[in-house]
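Participant: what follows is a predicted protein model with its sequence.
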Amino acid sequence: MDNKGTKITFLSEKMEFPAVDLATQDGLLAVGGDLSPDRILLAYKSGIFPWFNDDSFILWWSPDPRMVLYPDRIKISKSMRKLLLEDRFEMRVNTRFKEVVEACATISRKDQKGSWITPGMEDAYVKLNELGYAKSYEVWDNDRLVGGLYGVDLGNVFCGESMFSKTPNASKFALINLAIELKKKNYSLIDCQQYSDHLKSLGAEEIPRHEFMRLLQTKDQAGHQK
């Protein structure tokens, strides 16, 4: 129970989540359940995501505010504009999904010990990829996978999970290309989940959870969520 008196929901086998406004002050909403494709997809469609360090103790979150990136607000520096015009990197989609997830799980990060991408999480997202929901955006330097990101594609919102770089600017290259593609497809936003200085430098911003939920659930006249 947090300082607002909110009780954490313990999930059963029933495929449902509590309302996101019942989350604690730091965004924790529920504990338990499983990592089946159906449950994970229901979570993302409900503004919720899994994040934990132990496969035996699954935690579900819906923070307020929410970090998002509007595709048309991506910040592209002069150096990155130059890199985008060069032939150094090649973008590929879903050619090495499992390798991208593994790289995100094992890459060394400043001020971070270990990884939240547990073996159970990795298996879950590989299954989602096989079903066509999870996608990897990969940066290749000749025949070397040097960076990329992965996430869940809801058709109107791309829920980013993690990214990595093995060479300078590779993850930025992936995110910028993703934003450019999603802008052309009229996606509402890229869900970045939680604040980071790196994401902010690329144009991501925090918005109230209720605004995030509105964008996640609103449909335009063409029938697509917007």
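Facilitator: Nice, I can see it. Numbers count the residues shown, from 1 in each chain.

Participant: only C-alpha atoms from now on, for both contacts and neighbour counts.
Facilitator: Will do.

Participant: max-length helix in the chain?
Facilitator: helix 170-184 (DSSP state H).

Participant: against which helices or strands is that helix packed?
Facilitator: Packing partners of helix 170-184 (3 or more Cα pairs under 8 Å, 6 or more residues apart in numbering; DSSP states H and E): strand 134-141, strand 144-153, strand 157-165.

Participant: how about these in CSV, adding distance to residue 82 and mean neighbour count?
Facilitator: Shown next, in CSV, are those (distance: least, Cα to Cα, whole Å; neighbours: other Cα atoms under 10 Å):
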stretch, distance to residue 82, mean neighbour count
strand 134-141, 16, 24
strand 144-153, 18, 23
strand 157-165, 18, 23
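
Participant: who's in contact with the nearest residue to residue 137 once chain neighbours are set aside?
Facilitator: Nearest residue to residue 137, sequence neighbours excluded (Cα to Cα, 6 or more residues apart in numbering): residue 93, at 4.8 Å. Contacts for residue 93 (Cα atoms under 8 Å, 6 or more residues apart in numbering) come out as 135, 136, 137, 138.

Participant: one more to weigh against that first structure:
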Amino acid sequence: MTILTPEILLNAYTHGIFPMAESRDDPDLFWVDPEWRGIFPLHDFHVSRSLKKIIRKDLFKITVDTCFRRVMKECATPAPGRENTWINRTILDLYTELHQRGSAHSVEVWKDDTLVGGLYGVSFAGVFCGESMFSREKNTSKIALVALIARLLKGGYRLLDTQFLTDHLASLGAIEISREEYHRRLADALKIKADFYSLEPDCSGAEILQSITQTS
């Protein structure tokens, strides 16, 4: 595989492909362009009543881009049901550099001063490609997802890519579309100039839910 640079990596995303590793200990990467792609239909996203109650209580603090590399490391840490991950050192370094250039972002969920959940992904034009999420307490990865979708809707994004559809993502509202349909939606979203920082970094749970309601 050609030595990857942040420029090559971001260009690959604009063409619908992304790199993966067989495991966190495997230094090699390979390109992936799935026949079937997972996405979240942004304007049809639904937050369950129970999750809304948790978010409104502001039991957790939600931040963006405060500890991107740490979120990646948490996503790469084995957990029950996810003993092996594909985030190796090469991916960690490449995406950290993308973040430093403003093309990758993280959402963090805190309980007091402890990081208990989060996610990260790549952002360009009107597209956000979610890479991975983690949870150290119940519902915290879901809270991070809701916060992300509120931000994407407010910022004018058109496409939230989840790469593959898992049972967990499907339970949150993700669907599966064909490669051809994904590339069509990608082409449309590439025409958009979205704004990841459309929401204030310290907005409350009520403000996050309001953003989803107003724009979905």
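Facilitator: Received it, and whenever you're ready, just let me know what you need. Because the structure is predicted, anything quoted here is derived from the model rather than measured.

Participant: overall similarity of the pair, as a TM-score.
Facilitator: Here the TM-score for the pair of chains, by TM-score structural alignment, normalised by the length of the second structure, is 0.84; 192 aligned residues with a Cα RMSD of 1.7 Å.

Participant: if we can go back for a sec, what is the aligned counterpart of the residue nearest to residue 137 of the first structure in the second structure?
Facilitator: Counting by TM-score structural alignment, residue 93 of the first structure corresponds to residue 64 in the second structure.

Participant: looking at it, residue 86 of the second structure is touching residue 78, isn't it?
Facilitator: No - applying Cα atoms under 8 Å, one finds residue 86 of the second structure not in contact with residue 78, separated by 10.5 Å.

Participant: what range does stretch 131-147 of the first structure cover in the second structure?
Facilitator: So stretch 131-147 of the first structure sits over residues 101-117 in the second structure, by TM-score structural alignment.

Participant: residues in contact with the matching stretch: which ones?
Facilitator: 59-68, 71, 95-96, 98-99, 118-124, 133-137, 140-141, 143-144, 147-148.

Participant: cool, stretch 120-134 of the second structure as well?
Facilitator: Residues contacting stretch 120-134 of the second structure (Cα under 8 Å, 6+ apart): 14, 68, 71-72, 74-75, 98, 103-107, 117-119, 140-141, 152, 156-163, 186, 189-194, 196.

Participant: between its first and last residues, how far does it reach?
Facilitator: 10 Å (Cα to Cα, to the nearest Å).

Participant: distance from the chain centre to it, please.
Facilitator: Offset of stretch 120-134 of the second structure from its chain centre (Cα atoms, centre = their mean, to the nearest Å): 4 Å.

Participant: filter the contacts of stretch 120-134 of the second structure to the buried ones?
Facilitator: With neighbours counted by 16 or more other Cα atoms under 10 Å, those contain buried members at 14, 68, 71-72, 74-75, 98, 103-107, 117-119, 140-141, 152, 156-163, 186, 189-190, 194, 196.

Participant: which SS state does the alignment partner in the second structure of residue 42 of the first structure fall under?
Facilitator: With TM-score structural alignment defining the correspondence, residue 42 of the first structure maps onto residue 11 in the second structure. Under DSSP: H, G, I helix; E, B strand; the rest coil, the three-state class of residue 11 of the second structure is helix.
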